[in-house]
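> Got a sequence here, can you build the structure:
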Amino acid sequence: MEIFSNLALGFATASTLGNLGFCLIGVLLGTLIGVLPGIGATATIAMLLPITFQLGDPVSALIMLAGIYYGAQYGGSTTAILINMPGESSSAVTAIDGYQLARRGRAGTALAVAAIGSFFAGTISTFLVALFAPPLTIIALKFGAAENFSLMIVGLVSSVALAHGSVIKALCMLALGLLFGLVGTDVFTGVPRFILGISAYTDGLSFVAVAIGVFGVAEILRNLESERTREVMQTTISGLLPTREEMKAIVGPVLRGTGVGSLLGILPGGGAILAAFASYTIEKRLSKSPEEFGRGAIAGVAGPESANNAGAQTSFIPMLTLGIPANPVMALMIGAMIIQGIVPGPNVASEQPALFWGIIASMWIGNIMLVILNLPLIGLWVRLLKVPYYVLFPIIMAFCAIGVYSVNSNPYDLFAVAGFGLLGYILVKLHCEPAPFLLGFVLGPMLEENLRRAMKLSHGDPMTFVTRPISATLIAIAILVLVVVLLPSVRKKRDEVFVEEEG
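Take a look at the predicted model:
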């Protein structure tokens, strides 16, 4: 019965007028950036991190950022269906059949099915977060330094396994992120390191500057280079209600998509993206008419949309309970917590129960807001799709610069944004996935701290990581994941998944 009292606390926190307002702002902004191709939830949340510092109340800040994330999953399907240009990478699979339905004049039906699947999946997966997060928190509280180090190794290795492109490149990005995370003052000795004589970096590189550079500025540069003409398939949307037969047909795909997404969303890396592709593959194999897929199959919209929204919600589980980000957005959420003076990890539930349960409760409220607001606002989103990107990017760049400077009033942070923006663009051109870089940057300091603490407690004996049962199990899992993903057959199948997703 404790879960009900905790949820009551969560709803009491999330239902205050201020938090309802921030939740509404989050889901509307998330839908907007999901609709506008070329911005994305990761870049937007990175740009908004400075605002969370100014808000003061961490609950309101995190509720807004969470709303942006799962709101973007809703919005991404709109452009995927109307112009065959997914606003979010996890909506790429939705475009396959959603756009074909729009070409046949059934965009309204496709959008409604996407909204229904998203709402159901979001509701169920949020319940799973509420159900499984507390037990995981209790288990995590029993972890020592060795177990925490091994757990982070599992998270980092998994992010490499699920990253796009070459595993070797992903490992290099992870190592680069870990190295940049070491810039600053040594926690144990107090000696500055890797600061290149710049005293402004003694506290380390600004997480906000790094995140905005690698994701925000790099994304802007990439979109300026490859902006496509947006041709909306339908400017007037009608027939939003699916028929009774269509409602029956989507029940199975929605349920299966929710299950697949809830499971894969927990995995570090790209769980929501992988879940959408896995759901599409399952539905195609189970269908009595597989030839319809790619030509406007309603199940090809319902399954993946349910999967990517469920994956987005359950990715909060490792972030809230273990302090381990399942994807770049969760890494940014952890950054927002650190900015607010909150130490991510299992202690959050006991030390900040209103924050922990307020975020979970806000997901239910946000999903209700999305399903009520999204379909009536489709006409507005269609008009916004006609705004050219060259009008948007100067505003975004100015917003980024002002936001970064406002956090620490440090001009060197602006240089860092420019430098990491250029680095992020180069990584994109080299087909290197930036997600492992950011995860390495966020987890690097914690990884080092737990490694050194474990070594001190064991008097320098590295065997402590394999003689402690939980730590040894986690290390074995990390090695197994790395070995499996490097197997030729698995590597080939992995490459096929990401090629098909990007296509």
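
> When you work out contacts or count neighbours from here on, use the C-alpha atoms and nothing else.
Will do.

> got the residue ranges for the helices in the stretch 151-300 of the chain?
Ranges of helices in the stretch 151-300 of the chain, per DSSP state H, counting those that start in this stretch, are 167-181, 207-211, 218-225, 244-264, 271-286, 299-314.

> Counting neighbours, which bits of stretch 228-240 end up buried?
230, 232, 233, 234, 237, 240 (16 or more other CA atoms under 10 Å).

> Go ahead and name everything in contact with that stretch.
Stretch 228-240 is contacted by residues 82-83, 102-103, 105-109, 111-112, 378-379, 382-383, 385-386 when judged by CA atoms under 8 Å, 6 or more residues apart in numbering.

> this one as well, want them side by side:
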Amino acid sequence: MDAFLTGAAEVLSAQTLLFMLIGSVAGIIAAAIPGFTVTMAIVLTLPLTFTMEPLQGIAVMLSVYVGGYTGGLISAALLGIPGTPSSVATTFDAFPMARNGEPGRALSIGIWASFFGTMISTVVLIFAAPPLAIFAVKLGPWEYFSLIVFALTIVASLVGNSLQRGLIAALIGLAISTVGTDPILGRPRFDFEIEMLQAGLPFLVVLIGIFAISQLASEVENPNESTSGRAIIDRKIEFHTWQVMREVIMRPVNLVRSSLVGVVIGALPGAGGSIANLLAYDQAKRASKTPEKFGTGITDGVVASESGNSATAGGGLIPMIALGIPGSAVDAILMASLMVHGISIGPRLILDNADLVYGMFLAMAVSSLMMLLVCLVSMRVFLRVSEVPKWMIVPTVLVCCVIGSFALNNRITDLYLLGLIGVAGYSLRALDYPLAPLVLGVILGPIAETNLRRALMTDQDVTLFLTRPVSALFLLAAVASVLWATRTYFKTQKSNTPPESPS
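The predicted model follows:
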């Protein structure tokens, strides 16, 4: 109780609430602009939290996180263009509903579904994370190394169109994490006597370069595109807030099922809201008595897609808090924020920093309330965000990236690294390599290496990785994940192969 009250006192302070409100607005605006993802918004927020207390900084980033999942609804409903990858399925019914003369209803349904989805995932997070952490405390270095191997195979198979590219991206991330100082012995390695590599590749610089710089370069590929979009819905949008809320609540089965789908998908490392969005929509369509109406502007479609993607926010925090394994690239950035403040991530997080964890639980609930309030009050203003010209957005975001990277260690060499990593990220994106496995490899690499070496220093018998039940289970799950992804890949290739014409 003391830990909860301490965390609540900091989250509910006037300064923290003000920063969270600003973060919620920033997340909604960033996600409403097509092409600018939630991940980019979180990356840009991270340097601003360096001077804050750990819980205050995490609370602000969570508000950006929650607001971002809802912000993608704006352009999805009004332009038919998903503001974020997690809003793809939202366009299936929200856009037809808006084109049929009900844009306000489409937006309101999405907002309320996002709110309830986030709240349901927060409740699951509160009940699931502590017991899982208590179990994880009993795990040894063998189990942790096997768990990280499993996490990397899931990430590589779920993100991107190719298992091979996903695994290669994860291996590149692991290789990047080995540059610099040895975490056990403190010896330099793989720096090739280059001065700017002697301190290693800072993971925050890698995050900003891989995601933000490569995305900005992609946005300016076509010089003829001067704007992000064009509003095609009349500005006079009417909201029937309470009537729509009742409409959403009257679909409890769809709402709860879609939210639980989002929680489960969010808890899988690397899956994220884009998969939850589509899977929740698919499950709602399969369970519907009138599946033929999906895609024509039906309420159940909007409820399923928006509650599903928003619920991944709470689901992704479960493995991060309980196991120290990020559920998505955004959760990896949240981990980075805690690591900057010297807080160790893992199952002892709840035991050693209970006030921080309880504060995060409360911050999730407060962030969802702020998102709801901001959207209902200011939605008409946000409708014009999609018309902001790219020639204004791109240089502004680029300046923020440079300042954030330099502010980390006040080193000019970090800016050189930022540019090189940005070029590398853009090249990988152009070659259709998923970037999330690479970033998670950078985050998880040192943890995997440390636990592997601790296990071998404790006992050099490598068969312990297979004879210890939990470790063997994780390795077996990793093999099963690769086999399943391989089977799915070949099955897809076979179905896409046109049949031979008769001779």
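
> one step back: and the helices of the stretch 151-300 of the first structure: which comes nearest residue 145 of the first structure?
Minimum separation from residue 145 of the first structure across those (CA to CA) falls at helix 167-181, 18.2 Å.

> what about that closest one, how far off from the second structure?
For helix 167-181 of the first structure, the mean distance from the matching residues in the second structure following superposition reads 0.3 Å, by mean CA distance after the TM-score superposition for the first structure.

> about what we covered before: in a markdown table, list the helices of the stretch 151-300 of the first structure along with distance to residue 479 of the first structure and mean neighbour count.
Listed next are these as a markdown table, based on distance: least, CA to CA, whole Å; neighbours: other CA atoms under 10 Å:
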| stretch | distance to residue 479 of the first structure | mean neighbour count |
| --- | --- | --- |
| helix 167-181 | 14 | 20 |
| helix 207-211 | 29 | 26 |
| helix 218-225 | 32 | 18 |
| helix 244-264 | 19 | 21 |
| helix 271-286 | 20 | 24 |
| helix 299-314 | 24 | 35 |
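
> For residue 90 of the first structure, which of those is the nearest?
Closest among the helices of the stretch 151-300 of the first structure, using CA to CA: helix 271-286, at 4.3 Å.

> can you give me how far that closest one is from the chain middle?
18 Å (CA atoms, centre = their mean, to the nearest Å).

> list the helices and strands it packs on?
Other helices and strands packing on helix 271-286 of the first structure, by 3 or more CA pairs under 8 Å, 6 or more residues apart in numbering; DSSP states H and E, are helix 92-103, helix 244-264, helix 299-314.

> Make TSV from the ones you listed and add distance to residue 119 of the first structure to it.
Converted to TSV, these look like this (distance: least, CA to CA, whole Å):
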stretch	distance to residue 119 of the first structure
helix 92-103	15
helix 244-264	10
helix 299-314	8
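
> what residues does stretch 294-306 of the second structure touch?
Residues outside stretch 294-306 of the second structure that contact it (CA under 8 Å, 6+ apart): 70, 73, 87, 89-90, 92-98, 100, 106, 109-111, 113-114, 117, 248, 251, 254-255, 258-259, 276-278, 280-281, 284-285.

> scratch that, stretch 264-273 of the second structure
Contacts for stretch 264-273 of the second structure (CA under 8 Å, 6+ apart): 85-86, 151-152, 154-156, 158-159, 262, 275-276, 308-319, 325-329, 436-437.

> Could you rerun that using 7 Å?
By CA atoms under 7 Å, 6 or more residues apart in numbering, the residues outside stretch 264-273 of the second structure that reach it are 86, 151, 154-155, 158-159, 276, 309, 312-313, 315-316, 318-319, 326-328.

> Likewise for stretch 89-101 of the first structure?
Residues contacting stretch 89-101 of the first structure (CA under 7 Å, 6+ apart): 76-77, 80-84, 86, 107, 110, 272-273, 276-277, 293-297, 300-301, 304-305, 308, 501.

> Mind doing that once more with 6 Å?
Stretch 89-101 of the first structure is touched from outside by 76-77, 80-82, 84, 86, 107, 110, 273, 294-297, 300-301, with contacts defined as CA atoms under 6 Å, 6 or more residues apart in numbering.

> what range in the second structure does that stretch sit on?
Aligned by TM-score structural alignment, stretch 89-101 of the first structure falls on residues 85-97 of the second structure.

> just how off-centre is that stretch within its chain?
Relative to its chain's centre, stretch 85-97 of the second structure lies at 19 Å (CA atoms, centre = their mean).

> Just give me the mean distance for whichever helix or strand residue 150 of the first structure is part of relative to the second structure.
Assigned by DSSP states H and E, residue 150 of the first structure belongs to helix 145-161. By mean CA distance after the TM-score superposition for the first structure, the fitted helix 145-161 of the first structure averages 1.0 Å away from its aligned residues in the second structure.
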